[in-house]
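Novice: give the three-dimensional model of this entry:
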Amino acid sequence: MTENHCTGAVNAVKEVWEERIKKHNEELKREKEFQQKLVRIWEERVSLTKLKEKVTREDGRVILKIEKEEWKTLPSSLLKLNQLQEWQLHRTGLLKIPEFIGRFQNLIVLDLSRNTISEIPRGIGLLTKLQELILSYNKIKTVPKELSHCASLEKLELAVNRDICDLPQELGNLLKLTHLDLSMNHFTTIPSAVLNMPALEWLDMGSNRLEQLPDTIERMQSLHTLWLQRNEITCLPETISKMNNLGTLVLSNNKLQDIPVCMEEMVNLRFVNFRDNPLKLEVMLPPSESTDEEEERELFGLQFMHVYIQESRRRAGMCVEQINSSFHLAFSVS
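Specialist: Model prediction:
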């Protein structure tokens, strides 16, 4: 009886001590969390102070401008600066666009080029006033369809992300987009979304892996400048001649073997470059009167294109004559 009584007393004392230890540990945990919260609040205040120092006003716009400073992430305290109209963060090592980006309803320009951003958050679609989105020189692989909700977007630059190979079909709904840079990525064809952009005037798809242009390229009727240098294009569709507003066409460093005769119909074409293509015909331009003309002619190549087409027609005519002569000769002999 005495032994059982002693055991019960020991257990009771043990329970009391365990309860006290548990409460003590909980108090220590709460104190630690409180201290961490104080540290976070302090850090956010410090960060906010630093961010405020980077805010300037130019041309009536409130701009956050950071260059060559390490900001791998942006603190939530940035939300206190929701009046910002432009972000310019370059070479900061920024890893991601914050999820709360959609709460900056006044943003007109978002320039986060030359960072290490790997994705675009879907919240980007909430920026209905955004006119320019510049994300060149990052590590982005895909583009969210929500970007199509940025109804005011006029300029989109995604150059030198290396791995982007397609765009969502929904981006064809960007009715105000006039400028698109997709150079130095992994595209093998011009996305249908791009062909459907009604206002597009300037397109750079240089240094991709394009092998051919779609027959539907003529749908880009507003396009006046098209950069396609350093691709693997082997031929041009005849529908290219129906791009009535095209004034600049750069096709250097491709695999073109011929220039379509139909391109002679492109009366608005003012600048064209066919340099460094394995063209079948060797064409010599007539001597120029001055060195300046020589340089200008080599730069623009428009005269070269016309001379090439004329020579192509001449040789085609000679070939037809030879065929006709052979036919008549064979007929007369028989």
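
Novice: please count neighbours and contacts with C-alpha atoms only from this point.
Specialist: Will do.

Novice: show me the contacts for the nearest residue to Met220 once chain neighbours are set aside.
Specialist: Distances taken as Cα to Cα, 6 or more residues apart in numbering place Leu195 nearest to Met220, at 5.8 Å, with adjacent residues excluded. Taking Cα atoms under 8 Å, 6 or more residues apart in numbering as the contact definition, Leu195 lies against 172, 216-217, 219-220.

Novice: run this one through as well so I can compare:
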Amino acid sequence: MAPAKRLDVPVQDLSLIRGIWEVRVKRHRQKQKKEQERMENSALIRIDQQWQYRIYCKSLKTKDLQRHLDPPTPCTGPPQDDLTVQTDSDRLIFRLEGDRWMDFPRELQWMTYLQEWCVRGTRIQQLPDVLSLFTQLTVLDIPKNAIRELPPDVGRLGELRWLNASYNRLRSVPPELGSCEKLQKLELAGNRSLSELPFELSSLKQLLHLDLAENSFVSIPVCALRMTNLQLLDLSANGLTDLPQDMDRLENLSTLFIHRNNLSYLPMCLPHIPSLKVVVVSGDLLTSIPTKLCSNPDIKFIRLYDKPISEDRRRRKEEGRRWRVQREEVQDSSDKEFMEAYLSSLQDRDTIPCSTTKVSFSCRL
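Specialist: The predicted structure is shown next:
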């Protein structure tokens, strides 16, 4: 009987094999990322889009074709049409207004050269799927629409500087927005159901202006405390009951709006913010205020007092809000305009009044 043949089986450390494959996977992902960046920066895509746009224009009638092919002219007054493409200081701006719009126009997909969107007062509920193609977009101004969510593709707008999605129907913000590292101004006011921000927004180190007014926040988002260059923070008209004791981490903060909340005290760290210039609070519920905050001549400390109303009127007011959503949005915008005008009037004053009562007027015709 022939002897059995011996087989030498190599035995390797499993951790060593795993490490080898992890290195290979990492290199493969890096290669894919470089290829994707190369394709995004390639002129071939833009050339293809331009030719597709020309083909689309050939299918239009003569009148419509003239409107799309003529170079846009600067406009000093309001546009005559609710859909225009304008140049303003050598910037290409897309404007869309009017409640007859329920979706973006089809021809927008060929206008990837645009640098600004200004879409207001429409019934549009979602942004187009081609949003990621607008790599040159620096301003996305889309307030007072019916937008329910921001797509993850918004994180691919690497040149974005200003995002205004106020007075829509947002319930959340995508974590991918944290990839827009050049973002300087973020406005999310008036989205009633918005109550938190993803931690990934902590990477927005260049953000200077954060507006979260008229939402459902019960505390300051953690990511906001990590935005080290933040200069203006608006958390008015939320459900805040206290402020964190480490707010002095925002060393560049100059303006803080926290009125129309449920705050009964202010943290002792507020006067320690070296750049703080303006603090606006509601004085009705406040019982504890740092002495340094009131006595510091460099800080304009403004306490707003609302006229007290009866419980019956308060209940009727809450019930009426359910049926006057659009009217409430207009009123909230007026409140913000009032605060801007009021603060502007204080810039030239050496002193400010110890308290201010805001008075509303109405007349019936």
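
Novice: quick one on the thing from earlier: for the contacts of Leu195 of structure 1, which one is nearest Asn277 of structure 1?
Specialist: Closest approach between the contacts of Leu195 of structure 1 and Asn277 of structure 1, by Cα to Cα: Ile217, at 21.1 Å.

Novice: count of residues packed around the counterpart of that closest one in structure 2?
Specialist: Using TM-score structural alignment as the criterion, Ile217 of structure 1 maps onto Met247 of structure 2. When neighbours are counted by other Cα atoms under 10 Å, Met247 of structure 2 registers 20.

Novice: what sits against Met247 of structure 2?
Specialist: Taking Cα under 8 Å, 6+ apart as the test, what Met247 of structure 2 contacts is 225, 269-270, 273.

Novice: try 6 Å
Specialist: Residues in contact with Met247 of structure 2 (Cα atoms under 6 Å, 6 or more residues apart in numbering): none are found.

Novice: repeat that for Ile240 of structure 1.
Specialist: Glu218.

Novice: ok, the alignment partner in structure 2 of it to Ile124 of structure 2 distance?
Specialist: Under the alignment (TM-score structural alignment), Ile240 of structure 1 pairs with Leu270 of structure 2. According to Cα to Cα, to the nearest Å, Leu270 of structure 2 stands 41 Å off from Ile124 of structure 2.

Novice: again with Ser254 of structure 2
Specialist: From Ser254 of structure 2 to Ile124 of structure 2 the distance is 35 Å (Cα to Cα).

Novice: ok, these two, which is more surrounded?
Specialist: Taking other Cα under 10 Å, Ser254 of structure 2 and Ile124 do not tie; Ile124 has more neighbours (22 against 18).

Novice: what about that one, distance to Val279 of structure 2?
Specialist: 36 Å.

Novice: what ranges does the stretch 101-250 of structure 1 have for its helices?
Specialist: Along the stretch 101-250 of structure 1, counting by DSSP state H, counting those that start in this stretch, helices occupy 192-195.

Novice: what ranges does it have for its strands?
Specialist: Remark: strands assigned in the stretch 101-250 of structure 1 by DSSP state E, counting those that start in this stretch are 109-111, 132-134, 155-157, 179-181, 202-204, 225-227, 248-250.

Novice: to Cys165 of structure 1, which of those lies closest?
Specialist: Proximity to Cys165 of structure 1 (Cα to Cα) singles out strand 179-181 among these, at 13.3 Å.

Novice: residues of that closest one that come out buried?
Specialist: Residues of strand 179-181 of structure 1 classed as buried by neighbour count (16 or more other Cα atoms under 10 Å): 179-181.

Novice: rewinding a little: okay if I get the contacts of Leu195 of structure 1 as a markdown table plus distance to Ile108 of structure 1?
Specialist: Converted to a markdown table, those look like this (distance: Cα to Cα, whole Å):
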| residue | distance to Ile108 of structure 1 |
| --- | --- |
| Gly172 | 20 |
| Thr216 | 33 |
| Ile217 | 30 |
| Arg219 | 29 |
| Met220 | 26 |
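
Novice: please indicate which of the residues you listed are buried?
Specialist: Neighbour counting over the contacts of Leu195 of structure 1 (16+ other Cα under 10 Å) leaves 172, 217, 219-220 as the buried ones.

Novice: just flag the most distant two among those.
Specialist: Gly172 and Ile217 (14.0 Å).

Novice: can you check which part of structure 1 stretch 196-216 of structure 2 sits on?
Specialist: Mapping stretch 196-216 of structure 2 onto structure 1 (TM-score structural alignment) gives residues 166-186.

Novice: surely Met102 of structure 2 and Arg123 touch.
Specialist: Yes: at 4.8 Å, Met102 of structure 2 and Arg123 qualify as touching, with contact defined as Cα atoms under 6 Å.

Novice: check contacts around the equivalent of Glu116 of structure 2 over in structure 1.
Specialist: Structural alignment (TM-score structural alignment) places Glu116 of structure 2 against Glu86 in structure 1. Neighbour list for Glu86 of structure 1: 63, 107-110 [criterion: Cα under 6 Å, 6+ apart].

Novice: what sits up against the longest strand along structure 1?
Specialist: Using DSSP state E, we find that the single longest strand of structure 1 is strand 61-67. Defining contact as Cα under 6 Å, 6+ apart, one finds that strand 61-67 of structure 1 is touched by 54-57, 84-90.

Novice: SS state for Arg303 of structure 2?
Specialist: strand (DSSP: H, G, I helix; E, B strand; the rest coil).

Novice: trace it over to structure 1, please.
Specialist: So, by TM-score structural alignment, Arg303 of structure 2 is matched to Phe274.

Novice: please apply the same query to Cys354 of structure 2.
Specialist: Using TM-score structural alignment, Cys354 of structure 2 sits opposite Gly301 in structure 1.

Novice: dump the residue contacts of that match.
Specialist: Contact partners of Gly301 of structure 1, counting by Cα under 6 Å, 6+ apart, are 272-273.

Novice: 10 Å instead?
Specialist: Gly301 of structure 1 is in contact with 250, 270-275, 295, 307, counting by Cα atoms under 10 Å, 6 or more residues apart in numbering.

Novice: for Leu16 of structure 2, same thing?
Specialist: Applying Cα under 10 Å, 6+ apart, the residues near Leu16 of structure 2 are Glu22.
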